[in-house]
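> Could you look at this predicted model? Sequence included:
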Amino acid sequence: MEFFSSLHQAQTSDEIAVKERIVKELLAYCNTGEYAALGTDFVPEVFVEPSYARRCRIVPPRELPRRRRLRTAEDLALQVHAILHIEYSAIDLALDAVYRFPEMPLAYRRDWLEVAEDELRHFRMLEKILEELGFRYGDFPVHQGLFDAGVHTAGDVLERMAVVPRHYEATGLDVNPRIVERLRSRGDLPGAEELLAALETIYREEIDHVRKGDHWFRRVCAERGLDAEETFFEILERYRLRQGRGEVLNVEARREAGFACSELLRLGAVECGE
């Protein structure tokens, strides 16, 4: 099996079914004896545009339609589409985490293929809700912020683990409960109950994704003789990533995902039980 060319195909295709098939094949391949012969001298391609560029109109974040109060089915569809786009981006980022860093061990590759598998399932759940509301992925404009984050961290797995799972995905853990709270007040909207159920599944599984990123971040720090906490904050500063505010930081979920209390207090948490 051409492991890296299959990853390339999955990552550049805009067909979710293609991504699903290849992820399933690659996970099976990782459990065969043939995998042991896979080399690490592969040189990954630098991608110049996200795979969804053929399906979506990409605009600067300031030009995205404003998400209004949830009054109509279209308001809800806009919210679903925004989350769906995050999940699509997360699929490709998980695939890229395997494709981009061939020096990483089997356990790392299996972890991020499993993350890709989860993100694909999340996409399918949300896509079904969106289509039942009368819309399809690509009906609203999107931005490519997560793709850009992948490009910017393409040179170092340590930076990738810090920026994508430990910053962006962890921020998703902060935001998810606020979306759920808004939705609970509009359970009368078609699709609202289904979206609540999907968000609960996504929330639970995203904690595991952040935990995997935390594990590999700390492991690479240890291998390089670096202090994990100081290195994380140095990377946040280097990328000018806004730190969380205490009133919105999801301390419980972040702790479950591996964050230390000392980190969370520096991020702005008001308190953190040891």
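Great, that's in hand.
> For the rest of this, base every contact and every neighbour count on C-alpha atoms.
OK.
> Show me the longest helix that occurs in this structure.
helix 192-224 (DSSP state H).
> tell me what it is packed against?
helix 106-132, helix 157-163, helix 170-184, helix 228-238, helix 251-256 (3 or more CA pairs under 8 Å, 6 or more residues apart in numbering; DSSP states H and E).
> centre of the chain versus it, how much separation?
Taking CA atoms, centre = their mean, to the nearest Å, one finds helix 192-224 lying 8 Å from the centre of the chain it belongs to.
> again with stretch 228-243
Computed by CA atoms, centre = their mean, the chain-centroid distance of stretch 228-243 equals 18 Å.
> mind listing what's buried in that stretch?
Of the residues in stretch 228-243, 228, 231-233, 235-236, 243 count as buried by neighbour count, 16 or more other CA atoms under 10 Å.
> out of these, which one sits closest to M161?
Nearest to M161 out of these is F232 (CA to CA; 9.5 Å).
> okay, now the closest residue to L7 other than its chain neighbours: neighbour count?
Sequence neighbours aside, Y99 is the residue nearest to L7 in space, at 6.1 Å (criterion: CA to CA, 6 or more residues apart in numbering). Per other CA atoms under 10 Å, the neighbour tally for Y99 reads 23.
> ok, now P102?
19.
> and the longest helix of the chain, which residues are buried?
192-193, 195-196, 198-199, 202-203, 205-218, 220-221.
> Just want the angle from it to helix 106-132.
160 degrees (axes from the mean of the first three to the mean of the last three CA atoms, to 10 degrees).
> Next up, a structure to set beside the first:
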Amino acid sequence: MTLARAIRDVLTTADPRRKVKLARSAARRWRRGDLDHAFDVAMPDAPGRPREPELLPPSRMPRRGKGGSERGRIALLHALAHIEFTAIDLAFDMAGRFGCDFPRGFVDDWMSVGADEAMHFALLDRRLRSLGSRYGALPAHAGLWEAAESTAHDALARLAIVPMVLEARGLDVTPATVARVEAQGDIATARILQRIYTDEIRHVGLGTKWFEYRCAEDRIDPETSWQKLVKRYFRGQIKAPLNDSARASAGLTRSYYDSLVR
């Protein structure tokens, strides 16, 4: 089995539990040296998706509130589970689509990220089930894969947008969410979110590391290049307030994003 074929199996699998299992297995087999470092098959244009949840455009997504009630907490957990489910594919696609253009350590890093995202999804889905729900019970955001589609041709753009914008946003909002669910007495959910937050600092750091590596190879300024790529490929806005300390610990300093904050 080659690395690319193992990654493709993860990406094309629609069933959530099987995707988690394959993701963990692929990361473990790569770490053990059981997969050939070969890119002999192309990555799919889009990953497999289960019949549920129903995917809606952002304008049609119901407002979920701040999780004050059990119903609100289920909506919050479901939205986060969908983000982590999509993040499994984003990480494995990063390794499979662009790994041939980077040193082996690039694959090491993004396979480990994929395993983290699979674990995050499993934790959130288990928590949903403990509250009498499940992943797929509510509608979910249809636009999360768009960042992958728009940057499928450009590793530098993918690194700029997915870890350094989308995951970095998690660093901004998660601490307040953790504090809120703790105040509501939901310690189990708070612990899961804190674990995800800690891992996401590492993920953003890996994105920054490999972005700067490629910029050094291409002899271009990383901060100016990142700003140009964000303006071109990111449809939203980088909104204050930002978690500057967590971003800085991931190497994403204010000099990257200060001029783009709204």
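On my side now, so go ahead. The structure presented is a predicted model; accordingly, all values stated were derived computationally and were not measured.
> between the buried residues of stretch 228-243 of structure 1, which is nearest R136 of structure 1?
Scanning the buried residues of stretch 228-243 of structure 1 for proximity to R136 of structure 1, where the rule is CA to CA, the winner is Q243, at 33.3 Å.
> Would you agree the closest one is in contact with L265?
No: the criterion here is CA atoms under 8 Å, and Q243 of structure 1 misses it with L265 at 10.9 Å.
> ok, A154 of structure 1 touching P102?
No: A154 of structure 1 is not in contact with P102 according to CA under 8 Å; the separation is 11.9 Å.
> which one is the counterpart of V180 of structure 1 in structure 2 nearest to, not counting chain neighbours?
Under the alignment (TM-score structural alignment), V180 of structure 1 pairs with V178 of structure 2. Nearest in space to V178 of structure 2, with sequence neighbours left out and distances taken as CA to CA, 6+ apart, is A190 at 5.0 Å.
> Tell me how far the counterpart of that neighbour in structure 1 lies from H215 of structure 1.
Matched across to structure 1, A190 of structure 2 falls on L196, judged by TM-score structural alignment. Distance, L196 of structure 1 to H215 of structure 1, using CA to CA, to the nearest Å: 29 Å.
> The match of A190 of structure 2: what's it in contact with?
L196 of structure 1 makes contact with 180, 183-184, according to CA atoms under 8 Å, 6 or more residues apart in numbering.
> which of those are buried?
180, 183.
> mind listing what the aligned residue in structure 2 for R62 of structure 1 touches?
By TM-score structural alignment, R62 of structure 1 lines up with S59 in structure 2. Going by CA under 8 Å, 6+ apart, S59 of structure 2 touches no other residue.
> Buried by neighbour count: which residues of stretch 75-85 of structure 1 qualify?
Of the residues in stretch 75-85 of structure 1, 76-85 count as buried by neighbour count, 16+ other CA under 10 Å.
> My error: substitute stretch 106-113 of structure 1 in the last question.
By neighbour count on 16+ other CA under 10 Å, the buried set for stretch 106-113 of structure 1 is 108-113.
> Without its sequence neighbours, what residue ends up closest to the counterpart of E229 of structure 1 in structure 2?
E229 of structure 1 maps onto E223 in structure 2, with residues paired by TM-score structural alignment. Once flanking residues are discounted, E223 of structure 2 sits nearest to Y256: 5.0 Å by CA to CA, 6+ apart.
> go on, F234 of structure 2?
Per CA to CA, 6+ apart, closest to F234 of structure 2 is I161, 6.7 Å.
> Check which helix or strand the aligned residue in structure 2 for D96 of structure 1 maps to.
With TM-score structural alignment as the criterion, D96 of structure 1 lines up with D93 in structure 2. Assigned by DSSP states H and E, D93 of structure 2 belongs to helix 70-98.
> average distance between that helix and structure 1?
Here helix 70-98 of structure 2, set against structure 1 after superposition, deviates by a mean of 0.8 Å using mean CA distance after the TM-score superposition for structure 1.
> Next up, the contacts around L124 of structure 2.
77-78, 80-81, 192.
> if we can go back for a sec, who are the contact partners of the match of D96 of structure 1?
7, 11, 43.
> swap the cut-off to 10 Å and go again
D93 of structure 2 makes contact with 4, 7-8, 10-11, 43-47, 87, 99, 110-111, 114, 148, 152, according to CA atoms under 10 Å, 6 or more residues apart in numbering.
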